[in-house]
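Student: predicted structure and sequence below. I'll ask about it afterward.
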Amino acid sequence: MTYSSHPFLRANENRPVHAGFDDDTTALIKALGFTPRRYAAETVIVRQGENKDRMFVVESGWGCIAHELAGGQRQILDFALKGDIVLPQFNGGGALETFVALTDLSVLVASTKTFALAAMKSPPLFSVILEALVQNGAVIAQHLTNVGRRSALGRSAHLFLELIARLERVGAVNHDSFECPLTQYDLADVLGLTPIHVNRMLRELRERKFLEFRHGHVRMIDRAGLIKFAGFAGEYVES
């Protein structure tokens, strides 16, 4: 998932990292066949069932990867954030997941065939992708645990702690606060709750003085207390 700390993709330690890339690495990846693309908010980039075998590196914006169910419901499996690698799963019939831009989204994109050829030229790039896939599995495991075993309040707290940890790694957090474009419907679809239940959980987190989520902005009020309450161990978001 997030790969910005890998030595192949690490920028100068004394300056901010943009999507995990320094200029030389960006040029290399583009030379290996990855091309820049921009998608408007709410664009379906890969639809479940489509035979579009591509991979993406997120440079800016928010996206989500979801499994769509009959009747219009969906389960959000993960969010695609700055510095993430998105590799939708495929079988013989097409994509198993839908990849959607939640905000305006800038990515580098290549076919998996192009990536395979690129990896032959650049083993470190192949290593980065493997690490990203391992980390993606760890994130999905935590989301499954959220839905299956954590309380509604616990899973809500855990998700916000995961988001701030991931965003912190790419310089998108300021004084324990970050911009968050997720709606209560998005949160409901990742947490396995109803939007009304999500609203109650957000109110309870605010009343307990753990965090505040207003107008697309999350502010951690008592991050240490929230970590203790949620039993959050953030090693799984580290590379």
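Tutor: Good, I have the coordinates. Numbers count the residues shown, from 1 in each chain.
Student: when you work out contacts or count neighbours from here on, use the C-alpha atoms and nothing else.
Tutor: Noted.
Student: identify each buried residue in the helix ranked longest in the chain, please.
Tutor: Secondary structure of the chain per DSSP state H: the longest helix is helix 123-148. Residues 125-126, 128-129, 131-133, 135-136, 138-139, 142-144, 146-147 are the ones in helix 123-148 that count as buried (16 or more other CA atoms under 10 Å).
Student: please apply the same query to stretch 59-71.
Tutor: 59-68.
Student: which members of the residues you listed occur in strands, if any?
Tutor: Here DSSP state E is the test, and those give 59-60, 63-68 as lying in strands.
Student: if we can go back for a sec, between the buried residues of stretch 59-71, which sits nearest M120?
Tutor: E59 (23.5 Å; CA to CA).
Student: from D84, how far off is the residue lying closest to L125 once chain neighbours are set aside?
Tutor: Among residues not flanking L125 along the chain, A119 sits closest, at 6.0 Å (CA to CA, 6 or more residues apart in numbering). Using CA to CA, to the nearest Å, A119 is found at 18 Å from D84.
Student: try it against this one:
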Amino acid sequence: MPHHKLIARLLAVGPVSERDRDALRNMRYSVRNLADAEYAVRVGDRPSSCTIVLAGFLSRQRVVSDRMQISSFYLAGDMPDLPSLHLPVMDHDLCSVGPSTIALVKHSDVRAMLQESTGLLNAFWRETLIQGAVYREWVDNLGARQALPRVAHLICEIATRLEFVGLVEQNSFNCPLTQEDVANACGLSIVHVNRTIQELRRRGLIDWRGRTLELLQRQEFEEVAEFDAAYLHGLDRPHE
């Protein structure tokens, strides 16, 4: 059900009334399962629906100077293409990283829901603002940090965002990213990413086996990453 993680995501950063939660529970949707590297939408598409990530990861990406550049990852509860309500032509691809499941909600239904509720209108507007804050942090990460804190910062962000929707258990979570994905997100070569991850392992900061990533010394790891979660605007209280 698409509303579960979406409500958890919205509650992690602000209030959502019970009436608005009911509206999200009752929205119409279709479900689509994506294979690894399968596209949800492509550059130039004119989507008629908004996407909700139900499970797995999506990447926002496009080819720049013959190199694939990932500019964001979207996790369970995220709505990566909310701007398509007002910007009709996609200027980037949304691609599945590993297998994923998405829900599609027609633009007309989203607009009707927002017209009925200023609370949801504000919640979705807040989501677009937070996505903008995340994008600015990615620019800073790429432009100012060395490889080790750059990669560590990406991992810290993913862990924190997964915590918002209850998908981290004892600092361990499912992470389908390959070293190529990390390289494309961090502007590094695959060789450099491999060396960086090995260094993080050598320091005893992470254990990354297959699709499971565990943060072994969370506080020290965040210090290495120069990570401050303030830009994610999470609330310091538990949610449903």
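Tutor: Looks like it arrived, so ask away. From a predicted model like this one, the values you see are computed outputs, not experimental measurements.
Student: still on that earlier bit, so where is the longest helix of structure 1 in structure 2?
Tutor: Taken onto structure 2 by TM-score structural alignment, helix 123-148 of structure 1 occupies residues 118-143 there.
Student: the matching stretch: average distance to aligned residues in structure 1?
Tutor: For stretch 118-143 of structure 2, the mean deviation from structure 1 after alignment is 1.0 Å (mean CA distance after the TM-score superposition for structure 1).
Student: ranges for the helices of structure 1?
Tutor: Using DSSP H, helices in structure 1 cover 23-31, 112-121, 123-148, 152-168, 184-191, 195-207, 223-230.
Student: how many residues are close by the residue in structure 2 that A101 of structure 1 lines up against?
Tutor: Using TM-score structural alignment, the equivalent of A101 of structure 1 in structure 2 is S96. Counted with other CA atoms under 10 Å, the neighbours of S96 of structure 2 add up to 26.
Student: same question, S17 of structure 2
Tutor: 11.
Student: in contact with G94 of structure 1, which residues?
Tutor: 48-53 (CA atoms under 8 Å, 6 or more residues apart in numbering).
Student: contact partners for D66 of structure 2?
Tutor: The neighbourhood of D66 of structure 2, defined by CA under 8 Å, 6+ apart, contains no residues.
Student: one more: L77 of structure 1?
Tutor: L77 of structure 1 sits next to 64-67, 140, 143, 190 when contact means CA under 8 Å, 6+ apart.
Student: which of the residues you listed are conserved in structure 2?
Tutor: Contacts from the contacts of L77 of structure 1 that recur in structure 2, judged by both residues aligned by TM-score structural alignment, their matches' CA atoms under 8 Å, are 64-66, 140, 143, 190.
Student: any chance of those in JSON lines, with distance to S111 of structure 1 too?
Tutor: As requested, these are arranged in JSON lines below (distance: CA to CA, whole Å):
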{"residue": "C64", "distance to S111 of structure 1": "19"}
{"residue": "I65", "distance to S111 of structure 1": "18"}
{"residue": "A66", "distance to S111 of structure 1": "20"}
{"residue": "I140", "distance to S111 of structure 1": "23"}
{"residue": "H143", "distance to S111 of structure 1": "27"}
{"residue": "V190", "distance to S111 of structure 1": "27"}
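Student: for those residues, which one is nearest R223 of structure 1?
Tutor: H143 (19.9 Å).
Student: just to revisit the earlier point, return the member of the buried residues of stretch 59-71 of structure 1 nearest to L159 of structure 1.
Tutor: C64 (14.0 Å).
Student: in structure 2, what residue corresponds to the closest one?
Tutor: Superposed on structure 2 with TM-score structural alignment, C64 of structure 1 falls opposite S59.
Student: give me the neighbour count for the alignment partner in structure 2 of F178 of structure 1.
Tutor: Using TM-score structural alignment, the equivalent of F178 of structure 1 in structure 2 is F173. Using other CA under 10 Å, the number of residues around F173 of structure 2 comes to 20.
Student: F173 of structure 2 contacts V165, correct?
Tutor: No. If you go by CA atoms under 8 Å, F173 of structure 2 and V165 don't touch, sitting 11.7 Å apart.
Student: which of the contacts of G94 of structure 1 are conserved in structure 2?
Tutor: Retained in structure 2 from those, counting by both residues aligned by TM-score structural alignment, their matches' CA under 8 Å: 48-52.
Student: list only buried entries from the residues you listed.
Tutor: Buried subset of the kept ones among the contacts of G94 of structure 1 (neighbour count, 16+ other CA under 10 Å): 48-49, 52.
Student: and of these, the nearest to K228 of structure 1?
Tutor: Q48 (37.6 Å).
Student: relative to L94 of structure 2, how far out is the counterpart of that closest one in structure 2?
Tutor: In structure 2, the residue paired with Q48 of structure 1 according to TM-score structural alignment is V43. Per CA to CA, V43 of structure 2 is found 9 Å from L94 of structure 2.
Student: all set, thanks.
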